[in-house]
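Trainee: I would like the atomic coordinates for the input below:
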Amino acid sequence: MRKYLGGRTPEEWLGAILMTIVVALLGFQVVARFGMGRSYSWLEEVSRFAFVWSVYFGFVIAAEADRHIRVSLHLELLPPKARLVMLTLADLIWLVFNAVVIWHGYWFTMSMFEFPYISQTTGINLVWVQMIVPIGFTFMSVRILQVMIKRWRTGQGPADARMGE
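Mentor: Reported below is the predicted structural model:
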């Protein structure tokens, strides 16, 4: 699939597109406000929604690249097999946390269909914004599992360029 996406993952493309939308909308808002003396309240709200979604896709990108924040000094002191076991244990704990967030996020978004919370300026149901929580954590969990499998196949630890300094 990457060959059809220019060597990038779908999450990278979606994150880049959403950040482009954020910059374009906020740039237009600045020009409209200071150049034309007009203000569009919906622009700021839509850009905020796009920014939230792009941040979640950023989480997925970091998980796919095995680049999430972690304390790695103690990992350097371990033998390679113990390092793999520790990283796997940490990732399993992370997956449990993700499962809890997915579960509660799912039921929260389902309740927003039943009891809608409508945005003041755009008039949309905010369930479409909140839906990124279970979706993002599901995508992140898939990427974590892929990294775990790759790590055990190759026998290599995290892809952290700062390790070994």
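Trainee: contacts and neighbour counts: CA atoms only from here.
Mentor: Noted.
Trainee: which helix in the protein has the most residues?
Mentor: Looking across the chain with DSSP state H, the single longest helix is helix 80-114.
Trainee: please name every helix or strand in contact with that helix.
Mentor: On a contact count with 3 or more C-alpha pairs under 8 Å, 6 or more residues apart in numbering; DSSP states H and E, helix 80-114 meets helix 73-76, helix 127-130, helix 132-154.
Trainee: out of those, nearest to residue 26?
Mentor: Closest to residue 26 of the helices and strands packed on helix 80-114, according to C-alpha to C-alpha: helix 127-130, at 18.3 Å.
Trainee: off-centre distance for that closest one?
Mentor: 15 Å (C-alpha atoms, centre = their mean, to the nearest Å).
Trainee: buried residues of it, list them for me.
Mentor: 127, 129-130 (16 or more other C-alpha atoms under 10 Å).
Trainee: my read: residue 11 touches residue 63, true?
Mentor: No. Contact status for residue 11 versus residue 63: not in contact, 10.9 Å apart, counting by C-alpha atoms under 8 Å.
Trainee: comparing the helices and strands packed on helix 80-114, which comes out most buried?
Mentor: helix 132-154 (a mean of 18; mean count of other C-alpha atoms under 10 Å).
Trainee: and the contacts of that one?
Mentor: With contacts defined as C-alpha atoms under 8 Å, 6 or more residues apart in numbering, helix 132-154 is touched by 53, 56-57, 59-60, 63-66, 84, 88, 91, 95, 98-99, 101-103, 105-106, 157-158.
Trainee: got it, and stretch 3-12?
Mentor: By C-alpha under 8 Å, 6+ apart, stretch 3-12 touches 1-2, 13, 57-58, 60-61.
Trainee: could you rerun that using 10 Å?
Mentor: Identification of contacts with stretch 3-12 by C-alpha atoms under 10 Å, 6 or more residues apart in numbering yields 1-2, 13, 15-18, 54, 56-62, 64, 136, 139.
Trainee: another sequence for comparison is provided below:
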Amino acid sequence: MKKAIKWLDDYLEVSLGVVLMSLMTLIIFIQVIARYVLRSSLSWSEELARYLFIWIIYLGISYGCKLMKHIKIDACMSLFPKRTRPYVELAGILIFLAFAVYVAVTGFDLTMKQIPLNRKSPAMGLPMQYVYAAPAAGMALSAIRLVQAVIGQVKKIRTGVS
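Mentor: Sure, this is the predicted structure:
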């Protein structure tokens, strides 16, 4: 069980991202071949590629949170004394965490509102709640990664490591 949790912690976003990106690339490739070689277009391929891309983006946000590689304004950090910089970093993570939780909760509510409407995508007839679930799922994963970052930052502050 611990191995499975460790594997999910290490590779969840990457493995899902690779699968979704490969699937999206394959679908687009098939569409190009169908359109220009077979002179027949697939009606559903562009729609599915778009929806896969949305999921890839939100998984990428979570992966960026895991690596702490999101855009930061480093010039602002130099304005603070070295002793207070870890606290400013912690404050930034906490603000991002609050935003991620807000988007996840709002996205979940929006997803739940799609179910009784029974809306379907135009070309594939895919229930739209699967598309609307991407922000909720991605930002919920991001929130988990940001909680991990908060714990790591608090440990750094306690041990005095910068």
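Trainee: thinking again about what came up before, for the helices and strands packed on helix 80-114 of the first structure, which one sits closest to residue 49 of the first structure?
Mentor: helix 127-130 (6.2 Å).
Trainee: what range in the second structure does that closest one sit on?
Mentor: Under TM-score structural alignment, helix 127-130 of the first structure corresponds to residues 129-132 of the second structure.
Trainee: superposed on the first structure, where does the matching stretch end up, distance-wise?
Mentor: In the superposition against the first structure, stretch 129-132 of the second structure averages 0.8 Å from its aligned positions (mean C-alpha distance after the TM-score superposition for the first structure).
Trainee: buried stuff in the helix or strand hosting residue 5 of the second structure?
Mentor: Here residue 5 of the second structure sits within helix 2-36, counting by DSSP states H and E. By neighbour count with 16+ other C-alpha under 10 Å, helix 2-36 of the second structure contains the buried residues 12-14, 17, 20-21, 24, 27-28, 31-32.
Trainee: buried set for whichever helix or strand comes after that helix?
Mentor: The first helix or strand that comes after helix 2-36 of the second structure along the chain, using DSSP H and E, is helix 45-67. Of all the residues in helix 45-67 of the second structure, those buried under the rule 16+ other C-alpha under 10 Å are 45, 48-49, 51-56, 58-66.
Trainee: tell me, helix 45-67 of the second structure lands on which residues of the first structure?
Mentor: Against the first structure, helix 45-67 of the second structure falls on residues 43-65 (TM-score structural alignment).
Trainee: likewise stretch 92-102 of the second structure?
Mentor: Residues 90-100 of the first structure are where stretch 92-102 of the second structure lands when matched by TM-score structural alignment.
Trainee: mean deviation, that stretch versus the second structure?
Mentor: In the superposition with the second structure, the average deviation recorded for stretch 90-100 of the first structure is 1.4 Å (mean C-alpha distance after the TM-score superposition for the first structure).
Trainee: what's in contact with that stretch?
Mentor: 70, 84-89, 101-106, 133-134, 136-138, 140-142, 144-145, 147-148.
Trainee: so for stretch 86-100 of the first structure, what gets flagged as buried?
Mentor: 87-88, 91-92, 95, 98-99.
Trainee: any idea how far residue 157 of the second structure is from residue 27 of the second structure?
Mentor: To residue 27 of the second structure, residue 157 of the second structure is 47 Å away according to C-alpha to C-alpha, to the nearest Å.
Trainee: ignore what I typed, I meant residue 150 of the second structure.
Mentor: From residue 150 of the second structure over to residue 27 of the second structure (counting by C-alpha to C-alpha), the distance is 39 Å.
Trainee: ditto for residue 95 of the second structure
Mentor: The gap separating residue 95 of the second structure from residue 27 of the second structure is 38 Å, by C-alpha to C-alpha.
Trainee: repeat for residue 53 of the second structure
Mentor: Separation of residue 53 of the second structure from residue 27 of the second structure (C-alpha to C-alpha): 12 Å.
Trainee: please enumerate the shared neighbours of those two.
Mentor: residue 21.
Trainee: which residues does the aligned residue in the first structure for residue 76 of the second structure contact?
Mentor: When the first structure is aligned by TM-score structural alignment, residue 76 of the second structure is paired with residue 74. For residue 74 of the first structure, the contacting residues are residue 83, by C-alpha under 10 Å, 6+ apart.
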